[in-house]
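Undergrad: sequence? don't have it. structure:
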């Protein structure tokens, strides 16, 4: 169940319709300060579990901290974990709930645009492992996703812009008319409530048709094969680290280039994508001596089959193909093109 409504209405209604033995809330230092005060009075007596924010904390040690918090609170299998935060909180908190005592109930209250339009919907959960994004995880649909656009007011502009990359992706893979509407405005002037509902509808439709990513759901990974590899490469360099959406913007541009090279995008279509992505995100500074390492990282992509690196590529704007093999030399060519812009 995904509900877009004021949290002061949706959370009490959800809790009233269930009987949980215990409740815990997972936060980081940011959501503890900016978001937790909005829900604290709406909750019964509960356990608060705090972790550090950021993708660099999305690993087994932090998951252990969450499991320890639940264990110390003597959580049984009838408890509820509320994940209050962005994609890291939702991915990791959901993963911990899905595996604690073989699974307890959990809900997502996404506080960032990225998590509201993408990460919290569809039941993909997990942690990073040995520097690889979401390498360990499960599929498990949350008991509810409660979205309130008012939480976006707590975000720095860079974080809001990062989440917008997933909105762009949804338009490019599934709604050409919405893409035309979207690109007429700068990211700062978008109607977030409308775009959240639009993205959620697309992601729900795709994930309900293919819950465990055997086929169609792979289109949601457009921009993410090279994008995740770029993001992972920079995780080791904190001063150059890219936010998820910034890396995905680079991924979408390079993967749109691959689509154009196959003749699936016209020059005009590719030009509109490139122009809008560069206007919105600028260009990530990827040194040429990083290309080989980035290409090597794509070998760990979860869409791969055997030794083939498989992409999801645009077939025109508003449509996407999946399971497309792409060679290392083609990826190098796409990165070289991007670096030369």
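TA: Nice, I can see it. Just so you know, these numbers come straight off a predicted model, no measurement behind them.

Undergrad: contacts and neighbour counts: CA atoms only from here.
TA: Fine.

Undergrad: ranges for the strands of this protein?
TA: 2-4, 23-28, 47-51, 80-85, 105-110, 124-129, 132-139, 144-147, 310-314, 320-325 (DSSP state E).

Undergrad: between those, which one is closest to residue 174.
TA: strand 320-325 (7.4 Å; CA to CA).

Undergrad: what packs against that closest one?
TA: strand 310-314 (3 or more CA pairs under 8 Å, 6 or more residues apart in numbering; DSSP states H and E).

Undergrad: point to the residue nearest the middle of this protein.
TA: Nearest residue to the geometric centre of the chain (CA atoms, centre = their mean): residue 119, 3.8 Å.

Undergrad: one more structure, for comparison:
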């Protein structure tokens, strides 16, 4: 697979990752190499990664607890302190080996330590490969509010080795599929249709789908790196999806949802809103709803859940002047930005989701 050229960096695949990395480390005189992992990737992914890295640079491993609950400023403080204690300086390099939490927080810590040091992302989850590690967004949550603190700053490279997917449970694989489905819905109808029958996909097919998904996201990001226009398309399903994810994260009576599980619900809800605004047809909506529900388990909502979820929408980063902004479908494969929906329509979307 040919590398994909992004703004200021490239995305490499499989064996090319390590060929690039060895040359990059040889060419750059880094003082120290820090590898950030969580408790899962330390055990399941780091040994493979280290076995393929050839360098004389001193390597320090820094581990944090896994999970969205640890993507916060408190973890950043611990990481900044660890970097300081271990002798990190302006010429250090951080390599983030993990899922979206690791690449998000690792990129943010690197971008702010000593006013910014270099970093490389090595995503080990499907979600990280097709979404979190691509596009230069780095950040952490503020309490239960998703990605409220952060910066846009490019890594030196993104290294995607699909062998790491063998370490994932099925729910984590499905979580990544949500973002791939989104890329088809907002950008490429033909790509979307490939997910109508997942049963016949081989591992080679999956590699190709991952590659195409990265191409789609990268094409959008390169047009609008700082999210002033078309990049907002990537938020389809996320306005309601993030509110749902945050609500389930903070509510002790709810089982925490993976990012993709919440976004899958958000895409169905926002497709319903698109239909009601006559941007997609009923048949298109039912196709979307049926396909997503065939992959993801239905999430149960009580009547008491809706008001607090809707209240969380005001914190969405796309909002302008206090108005909630949706990126809605304009037919499958196209998007319409800066759309509004009142609470009555949002409630109707939840009611339809339950049926």
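TA: Received, thanks. Computed from a predicted model, the values in this text were never measured in an experiment.

Undergrad: from residue 300 of structure 1, how far off is whatever residue of structure 1 lines up with residue 137 of structure 2?
TA: Residue pairing (TM-score structural alignment): residue 137 of structure 2 is matched to residue 124 of structure 1. Taking CA to CA, to the nearest Å as the measure, residue 124 of structure 1 falls 17 Å from residue 300 of structure 1.

Undergrad: and if you look at residue 268 of structure 1?
TA: The value you get for residue 268 of structure 1 to residue 300 of structure 1, if CA to CA is used, is 33 Å.

Undergrad: and the two? Which one has more around it.
TA: Set residue 268 of structure 1 next to residue 300 and count neighbours by other CA atoms under 10 Å: residue 300 wins out with 16 against 10.

Undergrad: residues contacting the nearest residue to the residue nearest to the centre of structure 1 once chain neighbours are set aside?
TA: Residue nearest to residue 119 of structure 1 in three dimensions, not counting chain neighbours: residue 87, with 5.3 Å by CA to CA, 6 or more residues apart in numbering. Going by CA atoms under 8 Å, 6 or more residues apart in numbering, residue 87 of structure 1 touches 110, 112, 114-115, 119-120.

Undergrad: turn those residues into CSV, including distance to residue 204 of structure 1.
TA: Shown next, in CSV, are those (distance: CA to CA, whole Å):
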residue, distance to residue 204 of structure 1
110, 16
112, 18
114, 15
115, 14
119, 12
120, 11
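
Undergrad: just the buried members of those?
TA: Burial by neighbour count, 16 or more other CA atoms under 10 Å: within those this picks out 110, 112, 114-115, 119-120.

Undergrad: closest one of these to residue 177 of structure 1?
TA: residue 114 (21.7 Å).

Undergrad: pretty sure residue 168 is one of the things that closest one touches, is it not?
TA: No. The criterion here is CA atoms under 8 Å, and residue 114 of structure 1 misses it with residue 168 at 11.3 Å.

Undergrad: on that earlier part again, pick the one among the contacts of residue 87 of structure 1 closest to residue 53 of structure 1.
TA: After measuring the contacts of residue 87 of structure 1 against residue 53 of structure 1 - CA to CA - the closest member comes out as residue 112, at 12.7 Å.

Undergrad: what residue, apart from its backbone neighbours, is nearest the residue mapped onto that closest one from structure 2 spatially?
TA: Aligned by TM-score structural alignment, residue 112 of structure 1 pairs with residue 125 of structure 2. Closest residue to residue 125 of structure 2 apart from its sequence neighbours, by CA to CA, 6+ apart: residue 99 at 5.0 Å.

Undergrad: for the equivalent of residue 39 of structure 1 over in structure 2, grab the count of nearby residues.
TA: Using TM-score structural alignment, the partner of residue 39 of structure 1 in structure 2 is residue 49. By the measure other CA under 10 Å, the count of residues near residue 49 of structure 2 is 15.

Undergrad: same thing with residue 277 of structure 1?
TA: As a measure of burial, residue 277 of structure 1 has 20 neighbours, counting by other CA under 10 Å.

Undergrad: now the closest residue to residue 212 of structure 1 other than its chain neighbours: how far from residue 232 of structure 1?
TA: Here the nearest residue to residue 212 of structure 1 in space, its sequence neighbours aside, is residue 139; by CA to CA, 6+ apart that works out to 6.6 Å. For residue 139 of structure 1, the distance to residue 232 of structure 1 equals 22 Å [CA to CA].
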